[in-house]
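Engineer: quick one: sequence and predicted model below, then my questions.
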Amino acid sequence: MRRGRNCSLSDLLAGKESGKMETTLQELATLVDGQLHGDGSLQISGAATLANARSAEISLMDGEKFLQACNESAAAAIIVSANLRPDDKPCIQVDDVQAAFAKVVSHFRKPRTLDPVGISPSAHVSPTAQIGPEVDIHPGVTVGADVEIGRGSRIYPGVHIMAGSKLAENVTLFPNVVLYENTVVGPRVVIHAGAVIGAYGFGYEMVEGCHQLSPQLGFVEIEADVDIGACTTIDRGTYDATIIGAGTKIDNQVMIAHNCRIGRHNILCSQVGIAGTVTTGDYSVFAGQVGVKDHVNIGHQCMLGAKAGVMADIPDQGVYVGIPATPIRKQTGMMAALMRLPEMRKALRRLEKTVASMKAQESTAPRQDAA
């Protein structure tokens, strides 16, 4: 067996295992449309964060608070905002540091492209399925009866697409995604590994002393440009559709129950749990571990802080935190009062002692009879 040379993770990410790639600082400044300060002929071989950058790599300083870390970094050059300059390093000033650095990183870390595979012989595709042009179906995929897959879609190993599901063009399903029957997926949707779309909703009725599953006859509809994270689950509607609005981005390990209607361009962070028949407006943000009670309506442009417990409707542009979820200004006041409770308790005890002492003195004092 051939033994290769030792290679660090950063080397692998930068593609250095296949040869050193160098670009001048001037070329990078042109790439990001930035203002160069320093030696434009400086050779740059990669990009990394301040703590991990090597002596021939470029990094970023996104704010004055990182100035010390910048000065201590081994990076050869820095990408900074237009109002900042590092003390002793060449730099490229840009309007948007994060966007510019992402472009530089992409320059050094070329995406690995896969050769088209067409329909793998080891995939099981129903003869009644309709497969569009330029579709890749990898080994181990199962495509059920009457499934439709649009042009340019990529279906990775282990995916199971059940009967009647419809995928628009340029859909990407990463390994081991499961689409239950009749799932509808819009164009350019990306669903990451292990997600389950369209499972039966958690709806049971008590019948003769036993929990009996209520009808789960609906489906899931995912509109255009939605991203769904790994191991996320979205249940089908009871009779109609559970809907995920266009442009919504869903993190890993999110649970969306049956009959929900999630609006357009929402952000749902990891471990959000939304109970059944919840509706949301557009452009709302759910921070990590937010929990939402069933049959609740959340308005447009709302922000829910981490671990908020939503028990009632929230109006448009509401900013809510805590359990139960409360308007942030009210919650801040409540927390401030809570933090003062120990001192308030001590003060109350002092007052109680003072009152008790005054009562004792009053009871022992001689009474003067009225004349």
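Structural biologist: That came in fine, so what should we check first? Residues are numbered from 1 along each chain as shown.
Engineer: C-alpha only now, for contacts and for neighbours.
Structural biologist: OK.
Engineer: what's the residue nearest to residue 328 when sequence neighbours are not counted in contact with, if anything?
Structural biologist: Spatial nearest neighbour of residue 328, excluding adjacent residues (Cα to Cα, 6 or more residues apart in numbering): residue 320 at 5.1 Å. Contact partners of residue 320, counting by Cα atoms under 8 Å, 6 or more residues apart in numbering, are 302, 303, 304, 305, 308, 326, 327, 328.
Engineer: give me the number of residues near the first one?
Structural biologist: Counted by other Cα atoms under 10 Å, the residues lying close to residue 302 total 22.
Engineer: the contacts of residue 320 in helices, which ones?
Structural biologist: Among these, DSSP state H puts residue 328 in helices.
Engineer: can you pull out the helices in the chain?
Structural biologist: For the chain, applying DSSP H gives helices covering 9-14, 25-32, 67-72, 97-108, 328-339, 341-364.
Engineer: please compare the first structure with the one that follows:
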Amino acid sequence: MALTIAEIAAALGTTAHGDTSLIVRRPAEPKDAGPDDLALAMQPAFAAQLTASGARAAIVWADADWQALGLQAAITVPRARLAMAALTQAFDPAPRSTGIHPTAIVPDDCSIGADPSIGPFVVLAPGTVIGARVRLDAHVSIGPGSTLGDDCLLHAGVRIGRGCRLGDRVILQSNVVIGADGFSYVTRDLSHEERASQTLGRVPLTPPADATRHRIHSLGGVILGDDVEVGANSCIDAGTIRPTQVGRGTKIDDLVLVGHNCIIGADNILCGQVAMAGSGTLGDRVVMGGRAATNNRIIVGNDVVVAAAANVYGHVPDGQFIMGSPALDMPSHRVRDKALRRLPQMMRDIAALQKRVPNDDAKD
């Protein structure tokens, strides 16, 4: 894809220098950049690689002396990662409408918006509603009563269950499952986990008279707000009666599980392998690091950061930074961590004191 330096600067909303008519065909790391590439040298640490490369044009840091770096053209950016967002969008052309593939199963009563791209072996349930400019890649399936807003992109192998509603511009990566039944079962009498919770483990667990698990079906579906993105192989389970909900702009990484009945607010980030047990609630702008997990029915407030691998067993107020297992606010976690690191020396000190104290039992 060929773009001029002026076109790229306009897409980034920033300033171009030098020969702005120069054409580049792809972005590249400085050490790999050639004459037709746009080198990405947005930090001074890349100056040496840039000088040694064959690049004629580059994106550089705000006060870089681009001429001293041997460039014919340059684009300056104040915030590198923000520039990467606009740059990658500029070099990723929007797919053209391909219509409906002849192997796709699209019942006559489906409502399909303008300019669709429905790929090979896509299966739509009767009555499915699809917005304008939606792209469904190969082997996508959509269940009864589900609707998709405009400009949605569902990659290969995505599964949408019954009664799910996707807003506009939703992106689902390969093999995402939205609206599967929740992991929800009940026994006739109290189950092992219920008895263990009630007795706090103080009473040995004995075999119940009837351990049969009776399945609770999920009737509530899932609602995804506008601009939600879900990474590959992630699962969002349907609600039991009311829908599981994910708010506008929330981004979910690969291999994430959101349990049935969860409510997730707007602009959240859930990193890889996060697990939310059923009926949990996240406020707005929550960040959950990789492998963090919440217990069932936990409420996490707005603007909370949950560190990687943290295990959340209690409610979290707004604005907290929590970490550890069980998760604590940062100051409390540091106190606990320091105390744990002192334990070995404390044990050695106690052993030394015991040797110095007379043993009264030995005198008897």
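Structural biologist: Yep, that arrived. This one's a predicted model, so the numbers in the text were calculated from it and none came from an experiment.
Engineer: what's the TM-score here?
Structural biologist: Scored against TM-score structural alignment, normalised by the length of the second structure, the superposed chains reach a TM-score of 0.80; 335 aligned residues with a Cα RMSD of 3.1 Å.
Engineer: returning to what we had before: how about the helices of the first structure, which one is nearest residue 271 of the first structure?
Structural biologist: Minimum separation from residue 271 of the first structure across those (Cα to Cα) falls at helix 328-339, 21.4 Å.
Engineer: quick one: that closest one to the second structure mean distance?
Structural biologist: Mean deviation of helix 328-339 of the first structure relative to the second structure after superposition (mean Cα distance after the TM-score superposition for the first structure): 2.7 Å.
Engineer: make JSON lines out of the helices of the first structure and add mean neighbour count.
Structural biologist: As requested, the helices of the first structure are exported to JSON lines (neighbours: other Cα atoms under 10 Å):
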{"stretch": "helix 9-14", "mean neighbour count": "16"}
{"stretch": "helix 25-32", "mean neighbour count": "19"}
{"stretch": "helix 67-72", "mean neighbour count": "15"}
{"stretch": "helix 97-108", "mean neighbour count": "18"}
{"stretch": "helix 328-339", "mean neighbour count": "13"}
{"stretch": "helix 341-364", "mean neighbour count": "11"}
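Engineer: give the contact list for residue 165 of the second structure.
Structural biologist: Contacts of residue 165 of the second structure (Cα under 8 Å, 6+ apart): 146, 147, 148, 221, 222, 223, 224.
Engineer: what is the neighbour count of the aligned partner of the second one in the first structure?
Structural biologist: It stands for residue 147 of the second structure. Counting by TM-score structural alignment, residue 147 of the second structure corresponds to residue 166 in the first structure. Residues lying near residue 166 of the first structure (other Cα under 10 Å) number 22.
Engineer: residue 166 of the first structure and residue 137 of the first structure, how far apart?
Structural biologist: 15 Å (Cα to Cα, to the nearest Å).
Engineer: same question, residue 50 of the first structure
Structural biologist: Distance from residue 50 of the first structure to residue 137 of the first structure, by Cα to Cα: 41 Å.
Engineer: who's more crowded, the two?
Structural biologist: residue 137 (28 against 21).
Engineer: aligned to that one, what sits in the second structure?
Structural biologist: Checking TM-score structural alignment: residue 137 of the first structure goes with residue 118.
Engineer: residue contacts, its match?
Structural biologist: By Cα under 8 Å, 6+ apart, the neighbours of residue 118 of the second structure are 98, 99, 100, 101, 104, 134, 135, 136, 137, 138.
Engineer: how about those in a markdown table, adding neighbour count and distance to residue 360 of the second structure?
Structural biologist: As requested, these are exported to a markdown table (neighbours: other Cα atoms under 10 Å; distance: Cα to Cα, whole Å):
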| residue | neighbour count | distance to residue 360 of the second structure |
| --- | --- | --- |
| 98 | 12 | 90 |
| 99 | 14 | 91 |
| 100 | 19 | 90 |
| 101 | 15 | 90 |
| 104 | 18 | 87 |
| 134 | 25 | 84 |
| 135 | 26 | 83 |
| 136 | 25 | 81 |
| 137 | 20 | 81 |
| 138 | 21 | 81 |
